[in-house]
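[1] give me a 3D structure for the following:
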Amino acid sequence: MPVTGDVKAVDASQPGDSQVQVYAVAPRDGATPNEVVDGFLESMTSDDSDFRTTRQYLTKEASSGWKPSALTTVLAKAPNRSDRPVHDSDRGTDEVSYTLTGEKVATVDDQNAYQPLAPSDYSSTLHLVREKGPDGKEWRIDMVPDGLVLGQSDFKRLYRSVNKFYFATGRTEAQSTLVADPVYIRNRTDPATGMDTVTQAVRSLLRGPTDWLRPVVASRFPPGTGLRKGVTSLTPDDSNVLKVPLDKKADGTGQRTCRMMASQVLFTLRDLTSARVEQVELQRSDGSALCVLGADQAEEYAPDGSSGGPDSQYFVDSKGHVERIPGSTRGSGEPEPVAGPFGSGSLQVSAVGVARDEQTAAVLSQHGDALYVSSIAADGELPVPAVTSKAGRARDRLTAPSWDGRGDLWVADRDPGNSRLLRLAGGMGKPQEVTVPSLDGGRITALRLSSDGVRIALLLTREDGTASLKIGRIERKGPQGKEQVSVVDLRQAAPQLADVTAMSWSGGSRLVVVGKEQGGVQQVRYVQADGSTPSSGVLPGVNQVLAIAAADDEQLPLMADTVGDGIVKLLPGDNWQTVLKEGSALVYPG
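    Below you'll find the model as predicted:
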């Protein structure tokens, strides 16, 4: 304990050391109702197996019925209890009630799915009775809501975000690609199941995708497959090989399907263990090997949808032509014009979107009223516009285009009189209008497609001019080539930001966002696709960002368009550095 030195304020919301275990304290003999409630709330933040100590604050009947894993409610701060209890008028002094209050910001359901919420008032009631115990009457809680109630700092200490992976539906087996499905699991042993972190992740994977993503992905594990009974710990051996014992449901699985199952496990655990899992062995119920898959063999299912090499950066130069910075230079190389009509010629462009194979690009005309698509790998003539907008003002015309991992091109027309979202299958042909049934009065002013092709990030601008970030699920119905496409089930991706001005996907389940909190200054931060914010989400400040660009490969630099400093880049662990004083609309493929 220090006895000298300055006194410093400590932010109680800072995440604690994830290696520190917290043990609950049982209620003392003769504990007052205040002490019982406070002890119960504190014990919910512990690592106690099956919440055994937490249950000691409940009556026997309430303990047997309480389901702590049903729902986790996340509050901005730890819950407040009312200062004084309310006495039950019919039972005199033997029954009291307390009100718990706070600001609710998120929930985590029994599928481990995180749901961000616009901050709202939270209120619930705990009812206590004096019941006979071995040493006389003791106060205990006899009515308690299912689930846990935690402040944000405790939630971040106890839980971690994990991406589990499933295969996108509606694609041939040769095109099979994995899609990240983010969930939250306990940092260490889960009190409810007794499972370590790796086992929790595998168990969650086997239970199937979360409800929001389920309509567009599928697992290769046979329905109902689980871990062999009694398995609570999965640990890679000295050779970083992880053996996963499955139950009888998986015994008859063929080799091709089994290898796809193993790839789901490998990618789910990729960032979860201190040493990377190099090989997964799935086992039958009798312990024999079902199949074995190495990390290098799983790359054919890689979820990033990349072209296989480092992505180049593309931007519009001062003459309105498209130039490329070679990907191998990590943003430091000399720009060079692309081939074809966009790299030279009479057309001046204002924005560019490059297909993920880096063979084709789509550009907007100088005033944003026409979209052109052409090769950037071979010379050719300027094609006729693929899409046009009739809006009177440039800001009401077409958005910057974006390509998904399937090779489809997306653009939105912001025309107030004919607002629409359009998709060009394969980047060619007649644009198809995509239905978006739940815009809630907002208008699409920017869009970005995820590499897996099943999610779209939309900036929706309200009548007051502020914009919010929503993520929608892309559903396709009908035969390939004639499918009907819609964007459904929009959900908030950055509810903590009152105004979002730019965004880009950064990997399979993360976005980088430029925006402001209510009354705050502009900031650049990461958000997860489920709307949660990682502990290290806020990035170094940079002045007046107009646009942001990130690659599928998270090791490539983050790039930004700024007022005054031109195009700047940010490498991991570094500060922003100027790349080009002149140039705009920089993008990575996609």
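[2] make it CA atoms for all contacts and neighbour counts henceforth
    Will do.
[3] how far off centre is the longest strand along the chain?
    In the chain, ranked by residue count with DSSP state E as the criterion, the top strand is strand 114-133. Here strand 114-133 is found 27 Å from its chain centre; the criterion is Cα atoms, centre = their mean, to the nearest Å.
[4] packing partners for it?
    strand 95-109, strand 136-143 (3 or more Cα pairs under 8 Å, 6 or more residues apart in numbering; DSSP states H and E).
[5] what's the angle from it to strand 136-143?
    With axes from the mean of the first three to the mean of the last three Cα atoms, to 10 degrees applied, the angle from strand 114-133 to strand 136-143 works out at 150 degrees.
[6] and strand 114-133, which residues are buried?
    Tyr114, Gln115, Pro116, Leu117, Leu126, His127, Leu128, Val129, Arg130 (16 or more other Cα atoms under 10 Å).
[7] second chain to compare with the first, below:
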Amino acid sequence: MAGSATRAVLALLLAFVLLATGCAAIPTSGPVGVISAADGDAEAVEPVFDPQGPAPGASPERILLDFITAGTGAGEGYSVARQFLTTSLQDTWQPEERIVLFRSDPRVEKREAEGVYQIQLETTGTIDARGVRSNTTVPSTETLGVRMVQVDGEWRIDEIPDGIMIAQSSARDLLISHSLYFYSSNYRYWVPDARWFVRRTGVTARIVAAMLGGPVTYLQGSVTSAFPEGVKLARDSVPITSGKASVDLTAEVLDNATDLALQQMNQQLSANLVGLNDVTSVEMTSGQPIQLGDAAPDLVVPELTPDVGGEQVAISGNQLVRVRNGSVIEIEGLPSVSSFDPREPATSVSGSAYSFLDEDRTKLFVTAPGSEVREIADGESLTQPSFDPDNWVWTSRRVDGTTEVLAIPPGGSKDNAVVLAAGWLGDRRVKDLRVSRDGSRALIVTDRGETGELLLTGITRSAQGAPQTLTTPLSLPVAVAVDTAKWAGQSTIVASPVSADAEVEPTVLQLSGEQETMAPLVGVLGISAGSDAEDTFYAQTAETLFSRLGTSWVDENLDVLDPAFPG
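    Presented below is the predicted three-dimensional model:
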């Protein structure tokens, strides 16, 4: 993301450089989102929607600071910001190649070389050209090298890295978050891919272009797009007339395209655009309207938000029970499991199968109404089982100082358990593992030494749907230590430390990067969540079960252990 010219004196300055002292490195991956400015932040920079061009006679320092402000004006292709650049740089500068979000006032420093300056920023995150945001849990610093020259007696920027700089206090006004949607590998579910875009004319086209460019790295191989590789927008706009978005695509979209493929493309475009900028329908064109043909019999309408209901499985009286509407209910036809000292239960979405661990977390069992109890896995430090949509049972275990992730097929046993390839786990110890309700992702809490990590990884599968690998994960920075995390819908995660006697503050995280801290509870032993984090978020203590009400908690007066929603 360097500028167009390179010179020896700027070899180090023109790269994006982190200050070596007193700062943490910006990660290469992380959630997208906006960090709000603190209330009463005296140094918050207000957004400027109609920035001014360079003032006559302005110093180099003033030019650079005003250039940062001018970057908030996206109108007419950032025409005002380009006025601060030399003519040659105006033609090559790419403002949305990289967006740096910063807090406090930027600092400009002159270097020894003539015309060379540095912009120093206290950063909270970056957004790349694809709209993928990387956050840090604590502010970091970054230094940008700049070369200034005089043009007709006025200072102008001759070299600067591509991109703009936006104050975090302005981010909510200047940026929008939008989830792209891709198909799960079996086309049954929509899988969200959270991105951020500058709020400006043409943002609809940018969203379509990002979707055509494919999913974020951690989802590659675990989701699919209906659009063939190489298809692009034929023009840099998506006209919207009477609610209909007309998406003009390059001719590759029609190469060997069946009616089913075209209908899947149109369906994916609709999932991404309907509801955005008053879009109510989508039309695909390639020079002229594309005919979709009669509805293909194999066309599946994917689920956007899989519903897991309002019922949980839990342990009460050393038996598996259901928890529903504030009551504990016996599971009819289920064999007694008391002799196994059950803990950490799980159930399939259909409620047709149950799984649990023994008290030592060394054996994994499955059962069902009218069936016996079967042991399907064993090992050290087994994690709470998780059912995917096809009723594979997932867990992890420690083997010779490393971690294995296992998936056991429906009706399976130790003999046909799949050990997923996940070399990136290394020496990490998995504390919690939950498969998403679309079956395309896994939420993993790991512990490496004394450092906890919240990770999001994609699940690749064979053509027959068997799990194969876990992709290189996305790190989700959280401000507090995390011992457990659960899905609360497709784009929401709840996470929490666990302590028998300390005060704990559970957190709600959006994949867009926003976080909400709940009221503290003493002695949180676990959490559970259903299809959302508003009405189906629970915290368990040694004495009772609490449900969420706003940002506070309501005592359900239920003495149960390890409640868990389906999945």
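[8] TM-score for these two?
    Remark: TM-score between the superposed chains equals 0.82 [TM-score structural alignment, normalised by the length of structure 2]; 521 aligned residues with a Cα RMSD of 3.3 Å.
[9] turn the helices and strands packed on strand 114-133 of structure 1 into a markdown table, columns for mean neighbour count and distance to Ala12 of structure 1.
    Formatted as a markdown table, these follow (neighbours: other Cα atoms under 10 Å; distance: least, Cα to Cα, whole Å):
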| stretch | mean neighbour count | distance to Ala12 of structure 1 |
| --- | --- | --- |
| strand 95-109 | 20 | 16 |
| strand 136-143 | 21 | 28 |
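[10] tell me which of the ones you listed sits nearest to Glu483 of structure 1.
    Nearest to Glu483 of structure 1, of all those, is strand 95-109, at 32.8 Å by Cα to Cα.
[11] wouldn't Thr399 of structure 1 be in contact with Ala446 here?
    Yes. Assessed by Cα atoms under 8 Å, Thr399 of structure 1 is found in contact with Ala446 at 5.7 Å.
[12] mutual contacts of the two, please.
    Ala412 (Cα atoms under 8 Å, 6 or more residues apart in numbering).
[13] so which of the helices and strands packed on strand 114-133 of structure 1 comes closest to Gly380 of structure 1?
    The nearest among these, by Cα to Cα, is strand 95-109 at 52.1 Å.
[14] summarise which helices and strands the closest one is packed against.
    Applying 3+ Cα pairs under 8 Å, 6+ apart, one finds that strand 95-109 of structure 1 contacts strand 71-75, strand 80-81, strand 86-87, strand 114-133.
[15] turn these into CSV, including distance to Thr562 of structure 1.
    Putting these into CSV (distance: least, Cα to Cα, whole Å) gives the following:
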stretch, distance to Thr562 of structure 1
strand 71-75, 35
strand 80-81, 43
strand 86-87, 57
strand 114-133, 30
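[16] picking up where we left off before, reformat the helices and strands packed on strand 114-133 of structure 1 as CSV; add distance to Thr562 of structure 1.
    As requested, those are exported to CSV (distance: least, Cα to Cα, whole Å):
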stretch, distance to Thr562 of structure 1
strand 95-109, 32
strand 136-143, 56
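[17] any idea which of these gets closest to Val352 of structure 1?
    Proximity to Val352 of structure 1 (Cα to Cα) singles out strand 95-109 among those, at 36.5 Å.
[18] how far does the closest one sit from the chain's center?
    Offset of strand 95-109 of structure 1 from its chain centre (Cα atoms, centre = their mean): 25 Å.
[19] coming back round to it: closest to Val292 of structure 1 out of the helices and strands packed on strand 95-109 of structure 1?
    Nearest of these (Cα to Cα): strand 114-133, 32.3 Å.
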